[in-house]
Structures are given as structure tokens and as C-alpha cells.
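**Q** sequence first, predicted coordinates after that:
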Amino acid sequence: MPELPEVETVRRTLNQLVKGKTIESVTVHLPRILQRPAEAELFDAILQGQTIRNVERRGKFLRIVLDSTVLVSHLRMEGRYGVYPAGEPLEKHTHVVFHFTDGTELRYKDVRQFGTMHLFTPGEEFLLPPLHKLGLEPLGEEFTYEAFAAKLRGRTTKIKPFLLNQEHIVGIGNIYVDEALHLAGIHPEREAGSLKKAETERLYQAIITTLSEAVEAGGSSIKSYVNGQGEMGMFQHQLKVYGRKSEACYQCGSVIEKTVVGGRGTHYCAQCQPLKHKRARKD
């Protein structure tokens, strides 16, 4: 699944490719992608004549801001956007086509067909699903050390599933949680509330550093991810633990281990990330 760095890369690419373009019509080949409204005809009617003013992001969701509508799009496992000349043959698994007045098209392809699209009036999207319960933006001004520490305080949940919970912090998926925890030297099974101040500070900085470096590298192309121009991300070449089971840790030389935490495959170095069993703080 594309995580924050990949979605941010797609956002930046789409702003280069479609910002300022006006939608002439929309063709929907797979109506179940549409969640609000669910009717393809109404979806098309609302978007006709609207110009894309900006492409923004909230967590792992794209927010395509138009004249009087906001399109919230979730790529899920395999969703991707691309811009093509009108008339070019459709590739397999192309489910939604936005026809622009300049003779180009924005096409949404999704092999797994899990992606979703919602339309809202501006501002309404933050009050309703799927954006209404999202947590802190780890690359936003709201993500301060104090706000992060407050989220952790008293939590008995293991730190990895805590960080994966989008109601606490958004956009940090499996890859980047493993990488941030390794950079901070924290075992993925530590209780979130057991972290001492120095550990919390290290993890806070590790999250920002990991995600920022991943964004600059264009994300990670672990499976099929590419940006809106068909380009792969390059951060997978910088991964320290994720996907490196049985390989040597770059930091200490110990063997990278893989286990399951919170139902997710988890990579870590037992030497660099020792497990300390402590109860959550009460302060």
C-alpha cells in the first residue's frame, strides 16, 4: 500500500501534471470505486466544468481541490494515476477517466480494485468519513514533540501497532514504522507508554527524518508503486531493516530478524533495538 511518502510524491507529480486543467467529463468503468456519490452519472455531473486548483494530501489520502468540490481519493493497495493524450488506448484495469478540455486525460488504474473516491463541498471532507478521525500529520506543524508525547502517555499498546493506527498519527505504514523504530533504537514490541523522555525524543525525530528522506527519494517501490509519471521511488535502496531478514544490520552487524507484531510482518535488530519490559507511565 502506498504510504505517506508515496502519496506525497503522487501529490507533487499531479500538481505538475493536472493543476489548472478543466474537467470536460468523467467516464467510470468500475462504479464501485465511487463512494460519494455512488452513482457514476451524478459523479460526472458534479465534476463537469470544474478546474483543478490544487492537489493536497491528508495522511494517505489525496485531496484534489476543484472550484466548488473536493475529491478525496485513496489509492489503497495498487491504485495509481497517470496523464495520457485523449484517444490513446486504455490500459487494462483503468477504472475512472477524467477527460480534460485540453485533450488530455487523467486515468485511474487499480489492479486490486480497492481504491475509493469521495466528493465533498470544501471543508465538509474533514467532518465525515474517511478523513474525520485522522490523527496528527507527522510532517505538519501540528506534529510537535509535546503533541507526540501526549499521544504516547499511558498507552499499553505495543509501539508498532500504536504508530500504525491512523487515528494517532497518519501516513506511517509498515515500511516506515520499522525504519523509524530501528533509527530510534526502540523494539517494536515495547509498550508505547513505557518510553522514557529520551526515547520519545529519539522516536519523534526518527519519524520526521525517515519520512522526510523517503519523500525526497520519491517513496519506496517495494511492489508496484510508481508516481504519476510512471517513475519508481528510490527509498527502498536506503532501507536499513525492512525486507532485510537474515541480512547483517548496517549498524552493528547482527542478523536482522523478522517477527509478527500486531498482525504485521516486522523487521528489527535485537541488538540495536533491545526489548525492555516496562509498564506504561502514569504521569
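**A** Cool, the structure landed. Since we're looking at a predicted model, the values are computed, not measured.

**Q** please make it C-alpha for all contacts and neighbour counts, starting now.
**A** OK.

**Q** which other residues reach the helix or strand hosting residue 64?
**A** Residue 64 belongs to strand 61-66 when assigned by DSSP states H and E. When contacts are defined by CA atoms under 8 Å, 6 or more residues apart in numbering, strand 61-66 is touched by residues 7, 11, 50-57, 70-75, 122.

**Q** return the list of helices and strands in contact with whichever helix or strand comes after it.
**A** Sequence-wise, the next helix or strand downstream of strand 61-66 (DSSP H and E) is strand 70-74. Counting contacts by 3 or more CA pairs under 8 Å, 6 or more residues apart in numbering; DSSP states H and E, strand 70-74 is packed against strand 61-66, strand 116-120.

**Q** second structure for comparison follows:
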Amino acid sequence: MPELPEVETLRQAIEPCIVGRKIVDTAVLKQKIIARPQAETFCSALAGCTITAMGRRGKFLTLQMDSGDTVILHLRMTGNLLAAPADWPQEKHTHVVFSLSDGTQLRYVDSRGFGRFWLQTAGEQDDFSGMAKLGPEPFDPTFTAGYLQKSQQNRRRPIKECLLDQSVVAGIGNIYADEILFAAGICPTSPASTLRLKDWRAIAALTPQILQQGISYKRRTARQHLEGTGKKYSEEAFLQAYGRAGQPCTRCGTPIERTVIGGRSSCYCPHCQPVPGRPKK
């Protein structure tokens, strides 16, 4: 699933190609992708609207219209957006196409078809997409050690599960949770209630740094994004823990270990991130 850095770099690549353009037509090729309202209503409501901004909240993307309406999108597992000329070959699994006034097409492509669009009309409360339930952004001033400690210090669940909980902090997924905890020297299986203030301070300080690093590594132009059909990201050589099970730790050389937390694979260094109650390797 795309995490905050992937969603943000997608926003940065697409936004200049669509802002200020009018939606001439919307074609929905897979009806279930439009979660709210009905696809026909969704298309008619957007006809003639001009896109004024493209935003991001956690893993959600938003398109603001001059009408005051907002299109909300969650990419889920394999969703992607492409800004393409009308004569550019259409990707397989293209489910929604917004035709814009300058000839550009904003295309939603999703091989597994789990992504969803919602239309929030002007003045309407969003109680349907789930975006209102998100915790603070990692870059927000409210995301502090004090906030984390106060909200999680009595929780017995593993700290990695806390970071994956979108109501605690928005945008972190499996990859960056591993990277944050590696940088902080905290075992992902550690119960949140066992963490000390210095641990919460490390998480609060390192989270925006590591996410920004991910954004910088993955940043690309709209043309690069289109030519790679949105799939070719920069090499992820900067990853220190995620996906490196069995490989030597970049700090100490100890083999990275893999465990499963909440049904998800987790990688960590048993020396740099000692398991609670187990001697360092």
C-alpha cells in the first residue's frame, strides 16, 4: 500500500498538470470505484468544475473544486493517478478518466480495484471517507513526544501497531514504521507502555525526518511519473530495516531478523533494537 511519501510525491507530480483546468467530462469505467455518491451523480456534479488545488491528508488525496466540492481519494493497495495526453496509450485497469479543458486526462489506474472515490459537496461534513478519524500529520506541530506518550503510554500493544494506527498518526505504513523504529533503536514488539520519555522523543523527532527522506528519494516529475506509469520509484537503497531480513545491519553487522506483528512482516536488528527481556545479540 502506498504510504505517505508515495502519496505525497504523487501529489507533487500530478498537481501542476491539473490545477486551473476545467473538468470537461468524467468517465467511470468501473462503477464500484466511486463509493459516494452514485457514479452518474459523481460525474454530473463535476462537469464544468475547475480544479483549484490538490491536497493530501495521511494516505488520502483531495481535489478541491471552484464549486466548493471536494473529491476524496484513497489509493488503497495498488491505486495510482496519471496525468496523460488524451492520445497516450491507456493503461490496463484504468477505471476513472477525468478529461480536462487543456486536453490532459487525469486517469485513475488500479490493478486490484480496491481504491475508492468520494464526493464531498460544499458545506457537507465528511462522515463517510474515514479521513475525519485520522490522527495528526507527522509534520504537524501537534505531533510531539508529549502527545504520543499521553495517548499511548497505557497501551500494551506493540509500538509498531501504534505507529500503524491511522488515528494515532496519519500516513505511516509498514515500511516506514520499521524504518522509524530502527532509527530510534526501539524493538517493534515493545509494548507501548514500556517506552520511556526519551523513546517517545526519538519517535517524534525521527518520524518527520525519515518520511521527508522518503519523499526526497521518490520525488519525480510528472513526465517521469507518466513514463514509468507511476510504478517506477527511485531505488530504495536508503531503507535500513524493511525488507532486509537476513542481511547485515548497516550499523553493527548483526543479521536483520523478521517477525510478524498484527499480521504484518516486521524487520529489526536484535542488537540495535533489543527485544524486551532478551539480552542483546
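**A** Everything's here; your move. Here the structure is a predicted model, which means the values were calculated and not measured.

**Q** TM-score for these two?
**A** The TM-score (TM-score structural alignment, normalised by the length of structure 2) is 0.91; 271 aligned residues with a CA RMSD of 1.9 Å.

**Q** quick one on the thing from earlier: for the helices and strands packed on strand 70-74 of structure 1, which one sits closest to residue 25 of structure 1?
**A** Ranking these by proximity to residue 25 of structure 1 (CA to CA) places strand 61-66 first, at 13.9 Å.

**Q** buried ones in the longest helix belonging to structure 2?
**A** Scanning structure 2 for the longest helix, with DSSP state H as the assignment, gives helix 197-218. Across helix 197-218 of structure 2, burial judged by 16 or more other CA atoms under 10 Å covers 199-208, 210-212, 214-215, 217-218.

**Q** try stretch 267-276 of structure 2
**A** Applying 16+ other CA under 10 Å to stretch 267-276 of structure 2 flags 267, 268, 269, 270, 271, 272, 273, 274, 275 as buried.

**Q** what do you get for stretch 112-122 of structure 1?
**A** For stretch 112-122 of structure 1, using 16+ other CA under 10 Å, the buried residues are 113, 115, 116, 117, 118, 119, 120.

**Q** repeat that for stretch 53-60 of structure 2.
**A** 53, 54, 56, 57, 58, 59, 60.

**Q** closest to residue 145 of structure 2 out of the residues you listed?
**A** residue 58 (19.2 Å).

**Q** leaving out sequence neighbours, find the closest residue to that closest one.
**A** residue 171 (4.0 Å; CA to CA, 6 or more residues apart in numbering).

**Q** distance check, the alignment partner in structure 1 of the one you found against residue 58 of structure 1.
**A** Mapped onto structure 1 by TM-score structural alignment, residue 171 of structure 2 lines up with residue 171. Using CA to CA, to the nearest Å, residue 171 of structure 1 is found at 8 Å from residue 58 of structure 1.

**Q** residue 175 of structure 1 now?
**A** Taking CA to CA, one finds residue 175 of structure 1 at 19 Å from residue 58 of structure 1.

**Q** quick one: stretch 129-139 of structure 2 to chain centroid distance?
**A** Offset of stretch 129-139 of structure 2 from its chain centre (CA atoms, centre = their mean, to the nearest Å): 11 Å.

**Q** let me fix that: stretch 149-166 of structure 1
**A** 18 Å.
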